[in-house]
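coordinates for the following, if possible.
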Amino acid sequence: MGADEEHLKESKALYLAGASQSIPDTIIDRFTSTMAVAVGSNVAESGLINGGRQLALTLPQVLFGGIADTIGKRKLIIAGRVLCGVSFAILAFVSSPLWLLAIVVAVSVSIAMAAPAWGSLVGDYAGELRRGTIIGRINSVAQIGGLVAMVTALLITLNQSGPMNMASFTPLLLLASASSFASAIFISLTEERVPTSEKRCSLDFGSLLGDKDLRKFLLVSFVFGFGAATASPFFSFITVGKLHMSVWQIAASAAANLACSVVGQRVFGRIIGAVGRRPVIVFSRVGMAASTVVYALATDWWQIVAVEAFVGIELAAWACGQSTYIIDIAPQKLRATYLAASMTAVGVSNFLGSYIMGILTKGFIASTDYAAISMALLFTAVLRFGFGFLFLTMRESKPTS
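Next comes the predicted model:
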């Protein structure tokens, strides 16, 4: 692809679509662990629910990415967002770990339908020389939707009292449902590059894995994701169990995270254009060790808010770095498939790390054994820090002119 690669002009519909679909994505991401505790899950069940969400969110993306690259992006995004709206409406009525797992998986699969197509659609608007800046700007505006969701969650739940249960989340889940339907409408008003391939899905895994840059990125992402996800079963037991955080306090921590992410993606979009993709990606992964250390040692809820703000910066760096790097190395007609393969590697590794850690610790770490949970989190911090440096083995993809 040359520097003069034609790209589409950004529109209000594109930004509104990104912001509205960020609302349900943020709610399911931020509150799945908390809802697992609210329905009475143990450590193993919490690990299964979190791991199952990650697996359902990412494993189907290779299939859906291939479909998007052949039939077009908007159709798949619209279908995924409509199904997402229906699933969120059903989620408001679950009351057991088994049903929570089933509907969370349904929500995640519907998001997986749209995710690679959205990433590829954003690529249609980003020319090569200013790719990092444009992707950062679009993602930053999209994240505002998630920030609005968390501020809304804070205001809705600020005066809630009594023990946390699924009823505490009903307003948020209905908001997510409505936003999903709205995003489908906005997507229908955007433009896309029409695929030039035949109207059929044909996945060539041999060709994908034959790309040395992609293969290395997938391997390193898998290793890091597995190590990082070993902390997943424990976070909610710190926030809800040890610190007794309410829904509004959890929403406040998520709002701090997203506020920093909104600002950070604009900043990192420019940094990526100046220093390259690899340094930003390494920074984003190594810094994730901080969250597990603070969660392990936290004694008050405001400490969680503070570290989530820092994590927002790390996630902004990853969002800009990962998507820009993949779009750099992918042939234009396979962008959605490459993005999906990247997310699948992360999702499968997150599922395995979360589920295996939940199973291994089920027999000797109780949900109220906070000293043992803190030790497990510190162990994960070491893995995150060490494995983050593996991204230094990637080839830098920043254009030279």
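
from now on I want contacts and neighbour counts done on CA atoms only, so please keep to that.
OK.

quickly find the element holding the closest residue to Phe234 other than its chain neighbours.
Of all residues not flanking Phe234 in the chain, Ile373 sits nearest, at 6.4 Å (CA to CA, 6 or more residues apart in numbering). With secondary structure defined by DSSP states H and E, Ile373 is part of helix 370-388.

show me the contact partners of that helix.
223-224, 227-228, 230-231, 234, 238, 242, 282-283, 285-293, 295-297, 365 (CA atoms under 8 Å, 6 or more residues apart in numbering).

in it, what counts as buried?
Using 16 or more other CA atoms under 10 Å as the test for burial, helix 370-388 gives 370, 372-374, 376-385, 387-388.

now swap in stretch 118-134 and tell me
Neighbour count says stretch 118-134 has 118-129, 131-134 buried, by 16+ other CA under 10 Å.

among the residues you listed, which two are most distant?
Trp118 and Leu129 (20.5 Å; CA to CA).

now the helix or strand containing Lys216 and helix 370-388, what's the angle there?
Element membership of Lys216 [criterion: DSSP H and E] is helix 212-229. Angle of helix 212-229 versus helix 370-388, following axes from the mean of the first three to the mean of the last three CA atoms, to 10 degrees, is 170 degrees.

also this sequence, please, to line up against the first:
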Amino acid sequence: MDKKSSRGWSEDALKPNRILYSVAAFTYFSDKLLGSFLFPYAVVTGVSFDQMGLIRSTRNLCQNVLQMGWGEISERFSKRLLVFLGYLLSGCFIVALLFFRSPAHLLAIIILQSIFWSAAVPAWNSLLADYTKLETRGQVLGKIGSVSQLSGVVATVIVAFITYTRSGQVTADSFTVPFALSALTAAIGAFLALPLKESKIKTGVRSKILILSPLLDRSFRNFLIVGGFYWFSLAFAWPLFPYVTINVVHASVWQIAAIASLSGLVVTATQPKFGTLIDKVGRKPILVIGRASLFLLPLLYAFAESWLHLLAINALLSLSMSASIVSLRAYIMDSAPLGHRANYVAAVNLVSGLATSIGSLASGVFTSQLSVSLGVERALFIGLIFSAILRLVSSSGFLLIRETLDKSRGQGG
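Next comes the predicted model:
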């Protein structure tokens, strides 16, 4: 018999299978490599603070703002088709990074890649919701997250192994291996998504869906407001991290890969544990602690002097990242009724995209202006410290959000 909550959606779920885990693995393999090497690559090509802020800001905006529309399309037509098209076309533009290296070309390629990648994300998260139910959602998401993170570890270990023997100064050509692998695995993940099943929504339920339905949910709207302030502060440090990696500690490609590998390994090992924990104690406590502790990342980066420092910092803060990833995804899925899930995911990404876009752009302009009078190194240090303060203050807002697990249980969901 179908289980339904008082809000009227079914909590029956498809059973997670090998294909689902394979798609998670290959797509994250691609995402991990691109995310780990794209911005160090931009620093090597010579972009300035304000150019980096613009590139990062534009990527955040394009990846996220379009997800409201993509989420509606995926719910109306096919989630797995959007995952397929999104990752396949994203991989094509990753290949283009190998041939165009000026800041203007980078910006254009990043915009196009981000647009198509943004089509896949709400569809994929909605597919994951189809394969979970409330009582065990944290556990399932923890397992899927663990598989994904493990694939990311494998990706960066492969890059580290291939590039370890390469000596000399890091150049744009040094990034050929990670970008080529990222493009290949994006395409593989895209084709693997085609056989996946997805939940069918009855016409009566589907006809009530509005693209802005998440904004009509008062509790979820409060969450978006709190999240918006936090995502702004989170993104303020993002344009600055690659300069520490390349210009301060002078990390090589294999060292960047090693940092990403250890970070991914920690997340892989801890996501199932955090998944089980949020099913017991709730989403909110873990979300608050995970988000608040991330203020340490820019703070410690400001004092880093060696790539080994970055290795230790990222390994330590990966615990916070792991907790944040699992609790945030479960919180969103708990809040969204069947047929609206992609819309809720897209609403989060819309707000986070706008907030992180503004945050990254503000950071680039702020640090660039400081560098004129104080010098590049001093401006970088101040920017990171300011970002740490912003993160700590804004994370307190998560104390105001509602606990979705207790609410859902109380309604018999």
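
what's the farthest-apart pair in the buried residues of helix 370-388 of structure 1?
Spatial extent of the buried residues of helix 370-388 of structure 1 (CA to CA) is set by the pair Tyr370 and Gly388 at 26.4 Å.

can you point me to the longest helix in structure 2?
helix 341-374 (DSSP state H).

which neighbouring elements make contact with that one?
If you count contacts as 3 or more CA pairs under 8 Å, 6 or more residues apart in numbering; DSSP states H and E, helix 341-374 of structure 2 packs onto helix 49-65, helix 67-76, helix 103-130, helix 218-236, helix 307-335, helix 376-395.

mean deviation, the fifth one versus structure 1?
Overlaying structure 1 shows helix 307-335 of structure 2 at a mean distance of 1.1 Å from the equivalent residues (mean CA distance after the TM-score superposition for structure 1).

over in structure 1, find the residue span that helix aligns onto.
The alignment of helix 307-335 of structure 2 onto structure 1 (TM-score structural alignment) covers residues 301-329.

what do we get in structure 2 for the residue nearest to Phe234 of structure 1?
So Ile373 of structure 1 corresponds to Leu380, using TM-score structural alignment.

next one: that match from Ser373 of structure 2, what distance?
Using CA to CA, to the nearest Å, Leu380 of structure 2 is found at 12 Å from Ser373 of structure 2.

tabulate the helices and strands packed on helix 341-374 of structure 2 (JSON lines), appending distance to Tyr164 of structure 2.
JSON lines is the format used below for these (distance: least, CA to CA, whole Å):
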{"stretch": "helix 49-65", "distance to Tyr164 of structure 2": "27"}
{"stretch": "helix 67-76", "distance to Tyr164 of structure 2": "38"}
{"stretch": "helix 103-130", "distance to Tyr164 of structure 2": "26"}
{"stretch": "helix 218-236", "distance to Tyr164 of structure 2": "31"}
{"stretch": "helix 307-335", "distance to Tyr164 of structure 2": "15"}
{"stretch": "helix 376-395", "distance to Tyr164 of structure 2": "28"}
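
of all these, which lies closest to Val345 of structure 2?
helix 103-130 (5.6 Å).

from the contact counts, what lies against the closest one?
Judged by 3+ CA pairs under 8 Å, 6+ apart, the packing partners of helix 103-130 of structure 2 are helix 49-65, helix 67-76, helix 79-96, helix 341-374.

save those as JSON lines, and put in mean neighbour count too.
Below are these laid out as JSON lines (neighbours: other CA atoms under 10 Å):
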{"stretch": "helix 49-65", "mean neighbour count": "25"}
{"stretch": "helix 67-76", "mean neighbour count": "24"}
{"stretch": "helix 79-96", "mean neighbour count": "24"}
{"stretch": "helix 341-374", "mean neighbour count": "24"}
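
now those helices in CSV, with distance to Phe26 of structure 2?
As requested, those are arranged in CSV below (distance: least, CA to CA, whole Å):
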stretch, distance to Phe26 of structure 2
helix 49-65, 19
helix 67-76, 21
helix 79-96, 10
helix 341-374, 21
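
these: which one's closest to Asn222 of structure 2?
Nearest of these to Asn222 of structure 2, taken as CA to CA: helix 341-374 at 11.5 Å.

picking up where we left off before, nearest to Tyr87 of structure 2, out of the helices and strands packed on helix 341-374 of structure 2?
That would be helix 103-130 among these, by CA to CA, at 5.9 Å.

in structure 1, what residues pair with that closest one?
With TM-score structural alignment as the criterion, helix 103-130 of structure 2 aligns to 97-124.

buried ones in stretch 309-329 of structure 2?
By 16+ other CA under 10 Å, the buried positions in stretch 309-329 of structure 2 come out as 309-311, 313-329.

assign a three-state SS to Ala251 of structure 2, would you?
coil (DSSP: H, G, I helix; E, B strand; the rest coil).

what's the nearest residue to the residue in structure 1 that it lines up against if we skip its chain neighbours?
By TM-score structural alignment, Ala251 of structure 2 lines up with Met245 in structure 1. Distance criterion CA to CA, 6+ apart; nearest residue to Met245 of structure 1, sequence neighbours excluded, is Thr239 at 5.4 Å.
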